[in-house]
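*Asks:* coordinates only, sequence not included:
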């Protein structure tokens, strides 16, 4: 059976036509400032892929508000602003963060939803100390390494329309949660939630993170391509962030190129590839839309769920 039988498939050319007259309100300098490490993306990609996507999301936001108004009218409730929530999932190194930041920037420039916030589920990982005590440092990013209940409680409060909700802050430099550091989410029009685990189903919980999503996106690519991007990113970080003595990965800063490639490959095989196959990839068909990347990082296929 075709794994995408419940999706409509579009090539890049056809998808680009759905932009309609959506204006490009993003400069080259802005794009370069928000793209991730080792991520390759052009304004043409924004025009052909992301502008049609933001137009679709804009239409869904409007429809969601209308439906919410109908429900409020039926229940005789006073209208309350509730954020439209978007989930973005996919493997480590596949480009989730860049996609999230581009969407945040583009969506904030529509008149009806100018306040767009972004959180990553990294903030809901257990602290390094807790992971070490639980023997889970080698499974960081796996479902069991997250405080899932804390993440669900956060989603409940945001979706309930609370004015101020705190989100924990994660540091990639320290490779840990920053204690006593919180980001305030203040009732945005749209909230983007990005992370490898956002579409996963944990059998120990009756409520899932994805239950709160109004729209979900999965960034897809061949595993060999993602592995290549991960190793390239590791080599780049070795020359930059890893040089910082405060970096958790500072121990790798003096490796030779061959040694660095070997270490990055070991990490990929032992942790990231396993997590991808066991936990992330199986969630792909839960997404409303799948963006399929080629080796050059460009999105070549788009799959939109029919039902």
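*Replies:* That came through fine. Bear in mind that the values here come from a model prediction, so they are computed numbers and not experimental data.
*Asks:* Could you use CA atoms for every contact and neighbour count after this?
*Replies:* Noted.
*Asks:* Residue 241 - nearest residue in space that isn't next to it in sequence?
*Replies:* Leaving out its chain neighbours, the residue that sits closest to residue 241 by CA to CA, 6 or more residues apart in numbering is residue 247, at 6.9 Å.
*Asks:* what's the helix or strand for that neighbour?
*Replies:* Assessed by DSSP states H and E, residue 247 sits outside every helix and strand.
*Asks:* For burial, what's the neighbour tally of it?
*Replies:* 17 (other CA atoms under 10 Å).
*Asks:* Put this next to the first one:
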């Protein structure tokens, strides 16, 4: 699918000049290594040329948002209330959303030291495997119907209403299921980053987009054949890391025939992840405010900024 037309597109060289002269990278190589998602690739050069200008753009949006909140309250003759600024990050499985989300959280936390910047993923809003099995849709895990979208929308409404101590279900990729204990806590952040494949989708039984809650949204993009390559590379790493952990979901594949495991991964990509990408995720790309387009080796080569 061709890139949407309602964006201004910039090369990496053009984009890296779109920020103040004193906007410098404050991330070390060690920190970058610690936040990079499994098998993702990112460099300090990427931070300086792509993410530092993006941070500056987010500062602009946040500044105007905070003034709008104050002006609307003043118009109504009431005191302004604390209303979090929400950033949504979407894209395919294995495209690198998590790295982008963690890096932006780190950069914004550094540049906004007096504000709380928190991060969640929507994986925790998947129905538990037992419920997916009961509904007969375990093979469609990740598709829109596998998420408790009502719970996700309620959560976002609670965040925007500035409710304290909101519990968010936590998902474990090691056990491949939602955990029943140790939820994440979102507690009145100034900025909340929400990362997930479904954040720009319209649930079939609701009349509101999840994206309606976001004040800025990002879509991480790449050609499907590249994403498949990254997905399979990540699967191989997961097999290697699961060998010493019988509790790991991937242990059963790690100790078996590797060729058969890789064939299974190919089928999952083709029948689940690629189908989900084409039918439900990619069609939401043109709702994003910004597109980060990747090429070989996870290198961002093009940035699209929505015109309208």
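*Replies:* Ah, there it is. These figures come from a predicted structure and were not determined experimentally.
*Asks:* TM-score, when you put one on top of the other?
*Replies:* Taking TM-score structural alignment, normalised by the length of structure 1 as the basis, the two superposed chains have a TM-score of 0.97; 307 aligned residues with a CA RMSD of 1.5 Å.
*Asks:* residues in contact with the residue nearest to residue 241 of structure 1?
*Replies:* 173, 174, 175, 241 (CA atoms under 8 Å, 6 or more residues apart in numbering).
*Asks:* Centroid-wise, who is the farthest residue in structure 1?
*Replies:* Ranked by distance from the centre of structure 1 (CA atoms, centre = their mean), the top residue is residue 76, with 35.9 Å.
*Asks:* Could you list the buried residues of the longest helix anywhere in structure 2?
*Replies:* When every helix of structure 2 is counted residue by residue (DSSP state H), the longest turns out to be helix 52-76. For helix 52-76 of structure 2, the neighbour count (16 or more other CA atoms under 10 Å) marks 52, 53, 54, 55, 56, 58, 62, 65, 66, 70 as buried.
*Asks:* again, but for stretch 109-117 of structure 2
*Replies:* The neighbour-count check on stretch 109-117 of structure 2 (16+ other CA under 10 Å) flags 109, 111, 116, 117 as buried.
*Asks:* Kindly report the same for stretch 129-142 of structure 2.
*Replies:* Neighbour-count burial for stretch 129-142 of structure 2, counted by 16+ other CA under 10 Å, picks out 129, 132, 138, 140, 141, 142.
*Asks:* For structure 2, just list every one of the strands.
*Replies:* Along structure 2, the segments classed as strands by DSSP state E run 7-11, 85-91, 117-121, 166-172, 177-186, 191-195, 216-221, 290-294, 300-306.
*Asks:* Between strand 117-121 and the fourth one, find me the angle.
*Replies:* This means strand 166-172 of structure 2. Angle, strand 166-172 of structure 2 to strand 117-121, by axes from the mean of the first three to the mean of the last three CA atoms, to 10 degrees: 50 degrees.
*Asks:* Over to the longest one?
*Replies:* Counting by the same axes, to 10 degrees, strand 177-186 of structure 2 points 160 degrees away from the direction of strand 117-121.
*Asks:* residues making contact with strand 177-186 of structure 2?
*Replies:* Strand 177-186 of structure 2 has contacts (CA under 8 Å, 6+ apart) with 118, 123-129, 159, 164-172.
*Asks:* Could you turn the buried ones of those into a PyMOL selection?
*Replies:* Remark: buried members of those, expressed as a PyMOL selection using 16+ other CA under 10 Å:
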select buried, resi 118+123+124+125+126+127+128+129+159+166+168+169+170+171
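*Asks:* thinking again about what came up before, of the buried residues of stretch 109-117 of structure 2, just say which sits nearest to residue 268 of structure 2.
*Replies:* residue 117 (34.7 Å; CA to CA).
*Asks:* Can you give me the distance of the residue lying closest to residue 253 of structure 2 once chain neighbours are set aside to residue 36 of structure 2?
*Replies:* Closest residue to residue 253 of structure 2 apart from its sequence neighbours, by CA to CA, 6+ apart: residue 261 at 5.7 Å. Computed as CA to CA, to the nearest Å, the residue 261 of structure 2 to residue 36 of structure 2 distance reads 25 Å.
*Asks:* What of residue 134 of structure 2?
*Replies:* Look at residue 134 of structure 2 and residue 36 of structure 2: by CA to CA, they are 35 Å apart.
*Asks:* which residues does residue 129 of structure 2 contact?
*Replies:* Counting by CA under 8 Å, 6+ apart, residue 129 of structure 2 touches 138, 177, 178.
*Asks:* Which of the residues you listed remain contacts when I look at structure 1?
*Replies:* Retained in structure 1 by both residues aligned by TM-score structural alignment, their matches' CA atoms under 8 Å are the following of those: 138, 177, 178.
*Asks:* I'd say residue 295 of structure 2 and residue 224 touch.
*Replies:* No: with contact defined as CA atoms under 8 Å, residue 295 of structure 2 does not reach residue 224; the gap is 10.6 Å.
*Asks:* on that earlier part again, give me the mean deviation of the longest helix of structure 2 from structure 1.
*Replies:* Mean deviation of helix 52-76 of structure 2 relative to structure 1 after superposition (mean CA distance after the TM-score superposition for structure 1): 0.5 Å.
*Asks:* which residues sit against that helix?
*Replies:* Contacts of helix 52-76 of structure 2 (CA under 8 Å, 6+ apart): 15-20, 23-25, 79-81, 83, 85, 104, 107-108, 215-216.
*Asks:* which residues touch the residue positioned nearest the centre of structure 2?
*Replies:* Residue closest to the mean C-alpha point of structure 2, counted by CA atoms, centre = their mean, is residue 195 at 2.5 Å. The contact partners of residue 195 of structure 2, taken as CA under 8 Å, 6+ apart, are 88, 89, 90, 97, 98, 101, 119, 120, 121, 122.
*Asks:* Out of those, which two are the most distant from each other?
*Replies:* The span of those, defined through CA to CA, is set by 90 and 119 at 13.5 Å.
*Asks:* if you count what's nearby, which of those two comes out ahead?
*Replies:* In this view residue 90 of structure 2 and residue 119 are compared by other CA under 10 Å, and residue 90 has more residues nearby, 30 against 20.
*Asks:* what's the counterpart of the more buried one in structure 1?
*Replies:* In structure 1, the residue matched to residue 90 of structure 2 (TM-score structural alignment) is residue 89.
*Asks:* Now do that match against residue 121 of structure 1, distance only.
*Replies:* From residue 89 of structure 1 to residue 121 of structure 1 the distance is 10 Å (CA to CA).
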